[in-house]
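Engineer: Sequence and predicted structure below; questions after.
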Amino acid sequence: MRDINLRATEYFEAVARLGTVTKAAAELAVSPSAVSQQIRILEEQFGVRLFRREKRRLVLTLDGDRLFQTTTQAFRAIRNARSAISLQRNVRTLVIRVSPSFGVRWLGPRIADFAAQNRDWNIRIDATPDFTAFETESVDFDLRYGLGGWAGLTVNKVMNDLVLPLCSPDYLAQLRTVSDDPVEQLRAARLIDSVKMLYRWDIWLAAHRVEVANLSYPFRFDRSSMSIELAKQGGGLALDSVTLCLPELQRGELVPFSTEFEVIDFPAYWLVCPPRHFNRRIVGRFADWLAEVASSHDAAARRLLVDLGCRFRPESGPSGPESEEGAETETG
């Protein structure tokens, strides 16, 4: 590149693109004679004519057109990159990592409210079940599902999870034709397994002292949103989070399987980041907003469950063969 006169090439590209030396000089903020001089230098360097004059206008020669096609693409790419870099430098962005189902079903319907209150900020949401490696990734904070206690990080509880078996009204009616006993209904049900939930069927059944011979799952999903959708369509009985499906319960598309079983109530959703990240005012602002909307949502969920006749069973978290693994996963 040392033998290429980049200034002369820039002047040539402007003349070829705009059609006249005068217009190119205006764009480049130099005199027309300076532009003409650089064109002569470039022609001498290449040893060819790049323009010919036809009736007071400049027309590219074949060699000039070949050079123009290359240089205009290159300069356009440079200008675009410069604009993108300048724009990025001037834009303030909040980067959030969140598990897919929580992001789609809970955060997604609410984030517009926060955005409306902070119009000078761009918001990027990275929906993935993987936790952030804060030392190597540019993420402001995680919204994690788990048991808490991540070492070296600030961990603020967002809200509890409320877990119980759920199904569609039609599927519940089918189960009630089997027996009036909820335990017998459970044994006859198609169980939907949300494999990344902290409370899965084996733990829940053991906690309620319900024995199901040859426990099997006709349906297994790694996303709670898929389990909830299948239960809503009458596909079976899902053990899942009221936090993620409160609208379906409010509309009556899902109902508690049986009020004889208490709602498992335990801390499960957390805002997690290194302590230094709270030096960004926007992180503290989001944490305050999140606490407010989470409190409102939690109160609405509890009121509805009480109205439906449910009782609560406060716990610190699951205990069982899956619990240690579950502490490192997020709800799908």
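Structural biologist: That came through, no problem. From a predicted model like this one, the values you see are computed outputs, not experimental measurements. Numbering: from 1, shown residues only.
Engineer: From here on, just use CA atoms for contacts and neighbour counts.
Structural biologist: OK.
Engineer: Helix, strand, or coil at Glu292?
Structural biologist: Three-state call for Glu292 (DSSP: H, G, I helix; E, B strand; the rest coil): helix.
Engineer: residues near it, how many?
Structural biologist: Using other C-alpha atoms under 10 Å, Glu292 has 12 neighbouring residues.
Engineer: so what's it up against?
Structural biologist: By C-alpha atoms under 8 Å, 6 or more residues apart in numbering, no residues touch Glu292.
Engineer: Over to Pro182?
Structural biologist: Ser258, Glu260.
Engineer: again with Ser258
Structural biologist: Pro165, Pro182.
Engineer: helix/strand/coil for it?
Structural biologist: Ser258 ends up coil, using three-state DSSP.
Engineer: likewise Arg124?
Structural biologist: strand.
Engineer: Likewise for Leu215?
Structural biologist: From three-state DSSP, the assignment for Leu215 is coil.
Engineer: And it, how far from Leu162?
Structural biologist: 23 Å (C-alpha to C-alpha, to the nearest Å).
Engineer: and if you look at Ser99?
Structural biologist: Counting by C-alpha to C-alpha - Ser99 and Leu162 are separated by 17 Å.
Engineer: mind listing the strands for the chain?
Structural biologist: In order along the chain, the chain carries the following strands (DSSP state E): 51-54, 57-60, 92-98, 121-127, 141-145, 154-167, 191-194, 219-221, 237-241, 255-256, 263-273, 312-314.
Engineer: take the one below as the second:
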Amino acid sequence: MRDINLKATEYFEAVARLGTVTRAAGELGVSPSAVSQQIRLLETQLGIRLFRREKRRLVLTQDGDRLFQVTTQAFGALRNARNAIGRQRDMRSLSLRVSPTFGVRWLGTRIARFAELHPDWAIRVDATPDYSSFETEAIDLDLRYGQGDWAGLTVEPLMHDLVLPMASPAYRDRLVAEVGADPAELLTAARLIDSVKSLLRWDLWLAATGVTLALPQYPFRFDRSSMALEMAREGGGVALDSAALCLPQLAEGSLVPLFPTLPVIEFPAYWFVCPPRHLNRRIVGRFHGWIEGAAKEHEAETRACLTALGCSFAPPVPQAGFDPDTL
């Protein structure tokens, strides 16, 4: 690369692409004589003729055309990269990571509202169960599902999980017709759907509600709440999951509480997480304020819907953990 005269090559590419020394000089912001001097210098260094004159215009020689095909692609790529970098620098950007089910069933239906408020901001969302490593990844914030025990980070509660058994109306009605309304008998006869990554699974719920099953069976296990809820909606069984993730289905009646008389268990489960220094970025602060308001609104709507369906609520469980004796 030390043998390549990049300045002279750049001047040559401009002349060959634009067709005249004058146009090339205008694009490069130099005098025509400076361009001509660089072309002669390049020809001398390479020991070839790059142009010949035909009726007052410059025509590439065979060697000149070969060099032009290579240099115009290279300089074109550099110009495109420069322009892309400039556009990205001028556009404000926000990168965040979110758990898959929360991202699809909650954030994905709302992020357009934030984008409408900030049309000049670029937004990137990674839906993954993996938490960000803020020291090594270019991520502004996480929306995490968990108990909120992440040391060294700013951790702000966003929304409570409101957990209860749910099923399709047809599946519930068939169970009640077959075995009656007793919770233990209903769950013994039901196909139980287990959300294996949920903070509150069937064993803890049974202990918290005092429902005793002789030998609980879980024929269906999913690592995504969205799959468990969809199977329940389709009449495949009973899902123990968060009403916060299926408010539209509860509101329309395609999912219903299996036991309205048993209290909904609630606890803080969704969190805004980032290094403290990231809150100094205006866009992160704006997003924090927006999503906090959206989460509070959604939680209030979910509570109102469950209340209208006849549900009551157990006292909130603290974030410290899930000891069945404290549920």
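Structural biologist: Looks like it came in fine. Since this is a predicted model, take the numbers as computed values, not measurements.
Engineer: Any idea what the TM-score comes out to?
Structural biologist: Put the two chains on top of each other and the TM-score (TM-score structural alignment, normalised by the length of structure 2) is 0.90; 321 aligned residues with a C-alpha RMSD of 2.1 Å.
Engineer: Would you format the strands of structure 1 as TSV with mean neighbour count and distance to Thr70 of structure 1 included?
Structural biologist: Converted to TSV, these look like this (neighbours: other C-alpha atoms under 10 Å; distance: least, C-alpha to C-alpha, whole Å):
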stretch	mean neighbour count	distance to Thr70 of structure 1
strand 51-54	12	16
strand 57-60	16	14
strand 92-98	18	35
strand 121-127	15	36
strand 141-145	25	44
strand 154-167	22	53
strand 191-194	26	55
strand 219-221	15	52
strand 237-241	27	58
strand 255-256	24	65
strand 263-273	22	47
strand 312-314	14	69
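Engineer: With distance to Ala24 of structure 1 added, can I get the ones you listed in CSV?
Structural biologist: Below are the strands of structure 1 laid out as CSV (distance: least, C-alpha to C-alpha, whole Å):
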stretch, distance to Ala24 of structure 1
strand 51-54, 14
strand 57-60, 12
strand 92-98, 35
strand 121-127, 37
strand 141-145, 49
strand 154-167, 57
strand 191-194, 64
strand 219-221, 62
strand 237-241, 64
strand 255-256, 71
strand 263-273, 52
strand 312-314, 74
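Engineer: Select, out of those, the one closest to Ser296 of structure 1.
Structural biologist: Checking the strands of structure 1 against Ser296 of structure 1 by C-alpha to C-alpha gives strand 154-167 as the closest, at 10.2 Å.
Engineer: The closest one - contacts with which helices or strands?
Structural biologist: With contacts defined as 3 or more C-alpha pairs under 8 Å, 6 or more residues apart in numbering; DSSP states H and E, strand 154-167 of structure 1 has these neighbours: helix 224-232, strand 237-241, helix 242-251, strand 255-256, strand 263-273, helix 281-307.
Engineer: can you list contacts of the first one?
Structural biologist: Looking back up the chat, that one is helix 224-232 of structure 1. Under C-alpha under 8 Å, 6+ apart, the answer for helix 224-232 of structure 1 is 101, 105, 166-168, 192-194, 196-197, 220-221, 236-238, 240-241, 244-245, 248, 253-254, 331-332.
Engineer: Kindly report the same for the fifth one.
Structural biologist: Outside strand 263-273 of structure 1, the residues that touch it by C-alpha under 8 Å, 6+ apart are 134, 140-148, 153-164, 287, 310-317.
Engineer: which residues touch the alignment partner in structure 1 of Asp323 of structure 2?
Structural biologist: Residue pairing (TM-score structural alignment): Asp323 of structure 2 is matched to Ser319 of structure 1. Neighbour list for Ser319 of structure 1: Ile203 [criterion: C-alpha under 8 Å, 6+ apart].
Engineer: ditto for Trp121 of structure 2
Structural biologist: Contact partners of Trp121 of structure 2, counting by C-alpha under 8 Å, 6+ apart, are Met91, Arg92, Ser93, Leu94, Ala115.
Engineer: The same query, at a cut-off of 6 Å, please.
Structural biologist: Trp121 of structure 2 sits next to Met91, Arg92, Ser93 when contact means C-alpha atoms under 6 Å, 6 or more residues apart in numbering.
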